[in-house]
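Asks: Please find the sequence and the predicted model below.
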Amino acid sequence: MSRISKKAAFFATTAAAALTVTMTATPALAWPAGDFTATLAGDMVIDAGIAATCTDSTLSGTVATDGTLTVTSASVSGCGVTVTPVGLPWSGSLSGGVASFDGFQMSAIGCTFGGDITGSYSGGETFPVTAAFTEQTVDRTSGWLCPSSATVTASYTFTQP
């Protein structure tokens, strides 16, 4: 092998080794799998023509390493009327700065509203993170003389026990 070929082979091998070390040394971002609790940060406003402002809400469930959520328990209080989360479990995700709940449903005064809601979160892919849902429209799923839709605005801080 000529001296130029040996140098080229040496540099190519060194570059490949450096790339391999760099690629294997950078860990993939992943959520810490396990249980989570999400606590209302501020107020939740559910507006179906008349706004109900709720002062307390907690969600709990599990998160997978890819950010997939399963909400198995939800509570809401301090609304001035009884608001009941229904249709659990809800699914959802925290991925790439986007927070979502699929199958979200709340019932109040004989009306149930539900649907998929999407917001954003800040804080990276580790807890705690705060997810904000602003004026998300959910459709009436049951009830007589109820508006056809409502909007939901809420922020939740997600933590792990």
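Replies: Looks like it arrived, so ask away.
Asks: From now on I want contacts and neighbour counts done on CA atoms only, so please keep to that.
Replies: Will do.
Asks: Please, which helix or strand holds the most centrally placed residue in the chain?
Replies: The centroid of the chain falls nearest to Ala99 when counting by Cα atoms, centre = their mean (3.3 Å). Under the criterion DSSP states H and E, the helix or strand holding Ala99 is strand 98-108.
Asks: got it, and Phe10?
Replies: Going by DSSP H and E, Phe10 is in helix 3-25.
Asks: Check which element follows that helix along the chain.
Replies: strand 34-40.
Asks: Now the helix or strand that that next one is followed by: buried residues?
Replies: Downstream of strand 34-40, the next assigned helix or strand under DSSP H and E is strand 44-47. Of the residues in strand 44-47, 44-47 count as buried by neighbour count, 16 or more other Cα atoms under 10 Å.
Asks: Return the member of the residues you listed nearest to Tyr156.
Replies: Nearest to Tyr156, judged by Cα to Cα, of the buried residues of strand 44-47 is Met44 at 9.4 Å.
Asks: Spit out the contact partners of the closest one.
Replies: 53-56, 152-155 (Cα atoms under 8 Å, 6 or more residues apart in numbering).
Asks: Just give the closest residue to it, not the sequence neighbours.
Replies: Spatial nearest neighbour of Met44, excluding adjacent residues (Cα to Cα, 6 or more residues apart in numbering): Ala154 at 4.5 Å.
Asks: ok, now Glu125?
Replies: According to Cα to Cα, 6+ apart, the nearest residue to Glu125 is Trp31 (5.5 Å).
Asks: Is it correct that Leu88 falls within a strand?
Replies: No. Assigned with DSSP: H, G, I helix; E, B strand; the rest coil, Leu88 falls outside any strand and is coil.
Asks: residues near it, how many?
Replies: 14 (other Cα atoms under 10 Å).
Asks: for comparison:
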Amino acid sequence: MSRVTKLAAITATSAAAVALTATAASADSWTNGPFTAKANSNSLVVKVGGTTVATCSGSTLSGSMTNTGAFSVTGANATGCGVTVTPTGFPWSGSFTSGTTKINGFKMTALGCTYTGNLSGPYTGTAPPATVTFTNQPVTGSGLLCASNVTVSVTYVFTQP
């Protein structure tokens, strides 16, 4: 083999190895089974317009995950909010796909209003733990005298046992 042919063969082999490694690293490594997601401090922030109306000191999600990154939220809480915030309407569906996490069917009640929406935000990490950041996600309020222009922001760290 000539030096050029050897170099081309080594380069092709190296490129194939890098491609296989990149594919494996970019594929989510979830397992079928339970997950928990815990919010960081000042975890759940609710704003009306640009004004913060509630900052919860704790929030968690729980449910089940598939090995493809699809998940179902079957339990949630929000604590230390200054007002009672109650997650409802389970299950919420979700997915980790191409760097984006989505939660569909998000629903919480507070101050006599029900807020619903679909959350979407980027995640980092290709396997548990994965950090998901939802920033200023719009939710719709229903009920008497409920605020409009409401957004939710929260960062969760998803883990599996």
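Replies: Alright, I've got the coordinates. Bear in mind that the values here come from a model prediction, so they are computed numbers and not experimental data.
Asks: What's the residue nearest to Glu125 of structure 1 aligned with over in structure 2?
Replies: Aligned against structure 2 by TM-score structural alignment, Trp31 of structure 1 finds its counterpart in Ser29.
Asks: Equivalent analysis for Gly61 of structure 1, please.
Replies: Match for Gly61 of structure 1 (TM-score structural alignment): Gly63.
Asks: In contact with its match, which residues?
Replies: Gly63 of structure 2 sits next to 34-36, 71-75 when contact means Cα under 8 Å, 6+ apart.
Asks: Can you say which of those are buried?
Replies: 34-36, 71-73, 75.
Asks: SS state for Ala9 of structure 2?
Replies: Going by three-state DSSP: Ala9 of structure 2 is helix.
Asks: And for it, the neighbour number?
Replies: The burial count for Ala9 of structure 2: 13, using other Cα under 10 Å.
Asks: ditto for Val86 of structure 1
Replies: 18.
Asks: how much space between it and Gly103 of structure 1?
Replies: Counting by Cα to Cα, to the nearest Å, the gap from Val86 of structure 1 to Gly103 of structure 1 is 9 Å.
Asks: ok so, going back, OK, contacts around the residue mapped onto the residue nearest to the centre of structure 1 from structure 2?
Replies: Under the alignment (TM-score structural alignment), Ala99 of structure 1 pairs with Thr101 in structure 2. Thr101 of structure 2 is in contact with 94-95, 120-123, 132, counting by Cα under 8 Å, 6+ apart.
Asks: Please narrow those to those residing in strands.
Replies: If you go by DSSP state E, the contacts of Thr101 of structure 2 have 94-95, 120-123, 132 in strands.
Asks: ok, so of those residues, who is nearest Ala8 of structure 2?
Replies: Once Cα to Cα is applied, the member of those that ends up nearest Ala8 of structure 2 is Tyr123, at 37.0 Å.
Asks: Is there a neighbour count for the residue nearest to the closest one when sequence neighbours are not counted? I'd like the number.
Replies: Nearest residue to Tyr123 of structure 2, sequence neighbours excluded (Cα to Cα, 6+ apart): Val132, at 4.3 Å. Close neighbours of Val132 of structure 2, defined as other Cα under 10 Å, add up to 24.
Asks: So Val132 of structure 2 versus Thr159 of structure 2, what's the distance?
Replies: 11 Å.
Asks: next one: the helix or strand hosting Thr52 of structure 2 to chain centre, how far?
Replies: If you go by DSSP H and E, Thr52 of structure 2 is part of strand 51-56. Chain-centre distance of strand 51-56 of structure 2: 20 Å, with Cα atoms, centre = their mean, to the nearest Å.
Asks: what's the following helix or strand after that strand?
Replies: Taking DSSP H and E, what comes next after strand 51-56 of structure 2 is strand 58-65.
Asks: Tell me the counterpart residues of stretch 113-120 of structure 2 in structure 1, please.
Replies: Under TM-score structural alignment, the match for stretch 113-120 of structure 2 is residues 111-118.
Asks: The matching stretch vs structure 2, mean deviation?
Replies: Here the mean offset of stretch 111-118 of structure 1 against structure 2 after fitting is 0.7 Å, by mean Cα distance after the TM-score superposition for structure 1.
Asks: Go ahead and name everything in contact with that stretch.
Replies: With contacts defined as Cα under 8 Å, 6+ apart, stretch 111-118 of structure 1 is touched by 98-107, 133, 136-144, 146, 149-150.
Asks: From these, list just the buried residues.
Replies: Taking 16+ other Cα under 10 Å as the criterion, what is buried in the contacts of stretch 111-118 of structure 1 is 99-107, 133, 136-141, 146, 149-150.
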